Every structure is written in structure tokens, then in C-alpha cells.
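**Q** Take a look and give me a structure for this.
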Amino acid sequence: MVQVLSISGTIFALIALGWVLVRRGVFDGKALDVLGGYVVTCALPALIFRAVSSRPVGETFDAAYLLVLLVTSLALFGAGYWLLRGGFGCTPTAATFGAMGMSCANSGFVGYPMLGLALPGVAEHALALNMSFENLVMIPLVLALAEAEKARAAGATTAIGPLIARRLAGSPVILALFAGLAVAALGVPLPQVVTGPVNIVANSSAAVSLVVIGGGLAALTLRDLGALAWTVTATKLLVMPAIAFALLTGLAALGLAPAPASLGPALLVMTALPAMSIYPVLARRYGEVTTPAAVLLLQTLASFVTLTALLALLGLPA
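**A** The predicted structure is shown next:
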């Protein structure tokens, strides 16, 4: 248990550091915006580029891993949207982002640092798989639904496809993903003048991103939490990894499992993470402010317990 706590404790100690720095006035919102911008536009793309370019192209695609992630994420997104619309009476936009909070994990900011401690051998491999799926499937899905509802409410017909395509084409993460795939496909070793800076910037991703998450939570409060927030949190932290485990078990019985084998536990950790940190940022752009921010706070706090328990169940520190 001490080994387990050393992993989860390290992650949440850095989140707590960010919280303290903001609460004590060392950083403010503008500083967090700068640090967050650095992670999104520099550190995380560098990490993705290194993860993808440093391994054969075939390792960026793992059928069992991606199938489990696809089925789990889309099933939860659809069920979550239906539940929030019918059971809680949410608007289509609120239901869209609530479903996002149930099905989109923070693989870059929390998952990679945690796997870097628990399963360092496959941390970058799992990150590449998750980031590819999230940026090519889940985020476009959320944007499409949000933009469609925005257009409907405005009484206009908007060409959603080109809008999403433009946003994806300009995403540093997507550009880094395809650049890494190109380098891997060509099989040409990069010079030290390229790999050196990439490694330095990529290695800064974990620490800076966790501090930014903690700082962003400093201004939030649990006062607005209700049944909806608890439902989104429980679904993300408990139901999602449970479905992924059932699917992994079923596929293994059919002889289809992620390779290497340690990708299976890595996937379970990834599905048990809090929602991605851009979740409340995207929601804010469409008028959903209080609930997504409060949900992220609740998920971050609760995940200290749930992730620690999951690591112990999986026996990863051993």
C-alpha cells in the first residue's frame, strides 16, 4: 500500500502544489493560462511526437486497445447523454458536456504522469493510443453536437464539418501526431539537434500540467454540487473502467488482447482518470460554466481514492 500511495501521492502532491501556489497568490489566472498554453501548444505535442516517432507505425495502432476504448467511450457517451436529457432534464448542450465528462479521460495531464510511475515501459505507447483516439473521435464528436445545437438555437444552418476540420487541422497535438507518424513511417533517425529539444520539452509536460490542474481547481467550490455532478463523477471513475475491464476480459477469451500485455492495465488506468482538463474550457465556450468546473473538482478529489484503489487491485507497483 505504501508503494501504491507513493504513485498516486506523487501525482496529487503536484496538483496540491498548484492549488497552494494560486491560493497564496504566487500564480494568478493569467499565469495559469500561460502555463496551460505552454503545455497544450509545446509540451504535450512534443510528448506525442516523441511517443509516436520513436516506435514503429504499427505500434500506434493496437486493435484490442482501441476497440475497447472505442466501445467503452461511445457507449458511455451515448448512455450518458440519454440519461442527462431524460433523467435530469438537461439541455442538449448541457447533456453533451455532461456526457463528455463521463467518457473523456485526462490521459495527457494525469494519465501519462501516473503511468510514467506505475508502468513506465508502456506509458508513452498508451498515451499515443489514447491521444489519437480522443483527438480524432471524441473531441470532434463533442464539437459537432455542441456546434449543431448552437446553430439550431440561433436558427441558422452552419457547416459544422469544415469548422471542425479547421480546428483539428490547426491543433498542435494533431499536427504533432501526424508529424510523428510521418517520421516513424520514413524510418529516418532524427538528429540530436531535433531530439534533444523535443525530449527536454516533452519531459516538462507532466510536472507543469499537474501544477496547472491544481491551480485551476483553486478557484472552484463544491457548493454547487448536486446529484448530476455526483452521477457524472461516479460514471467516469467507476463505471468506465468497469466496462473496459469486462471488454478486455471478453476479448482475451477470444484470443484478442493488447500487446504488450501491460497495455491492458494501462488502459484500465486511463479509463479510470478524471475528465480531461479542457472539458470545462470547451463547455464554457458554449455557455456551460458552473457544473463542468465543479464536476472536474469533484472528480479530481475523488480520483485520489479510486485510482489508489485501482493501482492496488492491479498490483502495479509490485
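**Q** CA atoms for contacts and neighbours, from now on please.
**A** OK.
**Q** Contact partners for the spatially most central residue of the chain?
**A** Of all residues in the chain, the one closest to the mean position by Cα atoms, centre = their mean is N106, 2.3 Å from it. Neighbour list for N106: 270, 273-277 [criterion: Cα atoms under 8 Å, 6 or more residues apart in numbering].
**Q** before we move on, what about L66?
**A** For L66, the residues meeting the contact criterion (Cα under 8 Å, 6+ apart) are 129, 133.
**Q** Show me what counts as buried in the helix or strand harbouring it.
**A** Per DSSP states H and E, L66 falls inside helix 63-86. Of the residues in helix 63-86, 64-70, 72-74, 76-77, 80-85 count as buried by neighbour count, 16 or more other Cα atoms under 10 Å.
**Q** next up, for comparison:
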Amino acid sequence: MLQILGITSPIFVLIAIGFLCVRFAVVSREQIAGMGKFVITLALPALVIKALTERPLHEVFDRNYLLAYGIGSLAVFWLGFAFSRWVRRDGLSGSALSGLGMSMSNSGFIGYPIVAMVLGPTAAVGLALGMMVENLLVLPMALALAEAGDQRGVGIGRALAETFRRLLRNPIIISISIGLVLSLLEIPLPSVPRKAIEMLAMASAPVALFVIGGNLYGLKIGGMFADVAQLGVGKLLLHPLAVLLCLLVFPVQDPALRVAAVLFACAPMMSIYPIIGQRYGLEGRCAAALVASTVLSFLTISAFIAVLH
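**A** Got it, this is the predicted structure:
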């Protein structure tokens, strides 16, 4: 147990430092937002390009990993959507966001630092593969459903078209495309840009953890136990279990990648979850779920590491 705490504790120490720095006005929310933008637009894309260009494409592209992670994530998304829609009688937008919160991990800000500490360089490959599923499948589907249920009456076709246009400008999607092209054509990066990319990639984990801690300050749970319980159980338990079961059907040859898939699924929902919810008037619910899941993930991630070890 002490070994597991030795792996997970530094992650949450950095999160706590970010939280305290905002709490005591060492850094402002605007500065935290700027750091988050740096991670999303530069550091994580650099990490993805580094992962995809360091190894031949056939070693990076793992069909079974994509199938297991994708099918497991989709199963949990639709389970969460159905439970919210037909059991809890939630609206279409709320049900879509419930499914999104249960099935899309905070892969960059929490998942990657933890997996990197457990597995090393394999974490970057898992991050790139997982982000293909999250950014090309889960997120567009959830946003299209949420837009269709919005009071403004935006049709699902228009929502899909707008989502597709946004994805084309997404730095992560652009970096995945660049990395895949370079790997497919076997074009090596020159030494200077390669070194710059490596330096940016190294900054992704610590800055990301600091940002998630800063973003947690000021978020309140208050009276949303049912929503928080559903999203917490779905994200922290059902999602990794679903991916683990799918790995039995679609076995991944590399044992490190198998562990990476489950640990990425263990991470709480993405830190921009309340921002997405704000568009549909559900920021309170999303923020409460984010706070609770991030705190409880310390226990669940440690438990999964123990079991997988």
C-alpha cells in the first residue's frame, strides 16, 4: 500500500498546491486559465507528437486497444445516458452530459501523470490512442446529443457539422494527425524541433496537475448527491471495469498498454466538464461531480493500481 501511495501521493500533492495557490491568491484564476491553455494547445500536443514519432506506426496503432477502450467507453456512456433519461427522467442535454461525465476521462491532466509514473514512456502511447477515442468518438457524440436537446432547438445535423468544424481546429486532433503522418511516412524530426517538442512534453504533467488543483477552488457540491453519486460511481468504477472486460474480448499484446487503458479509464472526468455544462445551464451539477470525483479518485486509482499490480 505504501508503494501505491508513493505513486499516487505526488499527483495529489501537486493538485493541492494548485488549489492552495489560488485559495491564497498566489496566482489568479486568469493565470490558471492561461496555464491550462498552454497545456491544451502546446504541451499535450507536443507530448502526442513525441509519442507517435518515437516508434513505428505499427507499434503505436493498436487496433485492440482502440476497440477495447472505445467500446468500453461507449457502453458506459449509453448506460449513463439511459439511466438519466428513462430512470431519473432527465432532459436530453442533461442525459448526454451524464453519459459524457461517466465515460470521458481527464486523460491529459490526471490520467497521463499517473500512468506515466506507473508505466513510464508507454503512457504517452496510451494517451494518444485514448484521445483518438475521446476526441473523435465520445465527445462529438455527447455534444451533438446535448445540442439537439438544447432549448434553442438546434438540430442534430447542424450540431454534428459544428462539432466537426471545431474538431478540425482542436490542437490535440491536429497533433494526432501530424504525428500519424510523420510516423506513416517515417519522416524523422530534425534535432532542434525534436528537442523543443521534448521540452514542451516534459512540462505537460506538472503544469496540468497544478491547473486542475487551481480549477477546483471555489467549486461547491451542495445538495446534488444523486447526480454526484451516479457520475462518481459511473466514472471511477464502471468505466475502468468496462474497459477491463473489453480487454478480455480484445486482448492487447503489450501488458503495459493493457494496464494503461484501465488506468486512463480510472481518471475522473475532464476538468472542462463544468465549462461544457455551463452552455446547457448545468454547470452546478457538473462542477459538483468534478470536485467529488477528483477527490475520491485518490482512493479508486490506488485500489486499481493495487489490483493490476
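**Q** picking up where we left off before, skip the chain neighbours and tell me the closest residue to the residue nearest to the centre of structure 1.
**A** Distances taken as Cα to Cα, 6 or more residues apart in numbering place M276 nearest to N106 of structure 1, at 3.6 Å, with adjacent residues excluded.
**Q** which position in structure 2 aligns with the one you found?
**A** With TM-score structural alignment as the criterion, M276 of structure 1 lines up with M270 in structure 2.
**Q** Verify the stated contact: its match with M102.
**A** No - counting by Cα atoms under 8 Å, M270 of structure 2 stays clear of M102, with 10.1 Å between them.
**Q** higher neighbour count, those two?
**A** Comparing M270 of structure 2 with M102 by other Cα atoms under 10 Å, the one with more neighbours is M102, at 30 against 21.
**Q** Leaving out sequence neighbours, find the closest residue to the more buried one.
**A** Taking Cα to Cα, 6+ apart, and ignoring the residues beside it in sequence, M102 of structure 2 has K235 as its nearest neighbour in space, at 4.1 Å.
**Q** wait, isn't the one you found in contact with M269?
**A** Yes - in this structure, K235 of structure 2 sits in contact with M269. The criterion is Cα under 8 Å, and the distance is 6.9 Å.
**Q** okay, and the common contacts of those two?
**A** Taking Cα under 8 Å, 6+ apart as the contact criterion, the common neighbours of K235 of structure 2 and M269 are 101-105, 293.
**Q** Just among the residues you listed, which is most surrounded?
**A** Neighbour max across those (other Cα under 10 Å) = S103, 34 neighbours.
**Q** mean shift between the helix holding L66 of structure 1 and structure 2?
**A** For helix 63-86 of structure 1, the mean deviation from structure 2 after alignment is 1.1 Å (mean Cα distance after the TM-score superposition for structure 1).
**Q** Off-centre distance for that helix?
**A** Computed by Cα atoms, centre = their mean, to the nearest Å, the chain-centroid distance of helix 63-86 of structure 1 equals 15 Å.
**Q** do the same with stretch 4-13 of structure 2
**A** Averaging C-alpha coordinates over stretch 4-13 of structure 2 and over its chain gives two centres that are 19 Å apart (Cα atoms, centre = their mean).
**Q** after superposition, how close is the host helix or strand of I178 of structure 2 to structure 1?
**A** Using DSSP H and E, the element containing I178 of structure 2 is helix 171-185. By mean Cα distance after the TM-score superposition for structure 1, the fitted helix 171-185 of structure 2 averages 0.8 Å away from its aligned residues in structure 1.
**Q** and for that helix, what span of structure 1 is it aligned with?
**A** Following TM-score structural alignment, the partner segment of helix 171-185 of structure 2 in structure 1 covers residues 172-186.
**Q** what comes up buried for the matching stretch?
**A** Buried residues in stretch 172-186 of structure 1, counting neighbours by 16+ other Cα under 10 Å, are found at 172-181, 183-184.
**Q** for stretch 144-155 of structure 2, same thing?
**A** Applying a neighbour-count criterion of 16+ other Cα under 10 Å, the buried positions in stretch 144-155 of structure 2 are 144-150.
**Q** could I get the residues you listed as JSON lines with distance to F304 of structure 2 and secondary structure?
**A** Putting those into JSON lines (distance: Cα to Cα, whole Å; DSSP: H, G, I helix; E, B strand; the rest coil) gives the following:
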{"residue": "A144", "distance to F304 of structure 2": "32", "secondary structure": "helix"}
{"residue": "L145", "distance to F304 of structure 2": "32", "secondary structure": "helix"}
{"residue": "A146", "distance to F304 of structure 2": "32", "secondary structure": "helix"}
{"residue": "E147", "distance to F304 of structure 2": "35", "secondary structure": "helix"}
{"residue": "A148", "distance to F304 of structure 2": "36", "secondary structure": "helix"}
{"residue": "G149", "distance to F304 of structure 2": "36", "secondary structure": "coil"}
{"residue": "D150", "distance to F304 of structure 2": "37", "secondary structure": "coil"}
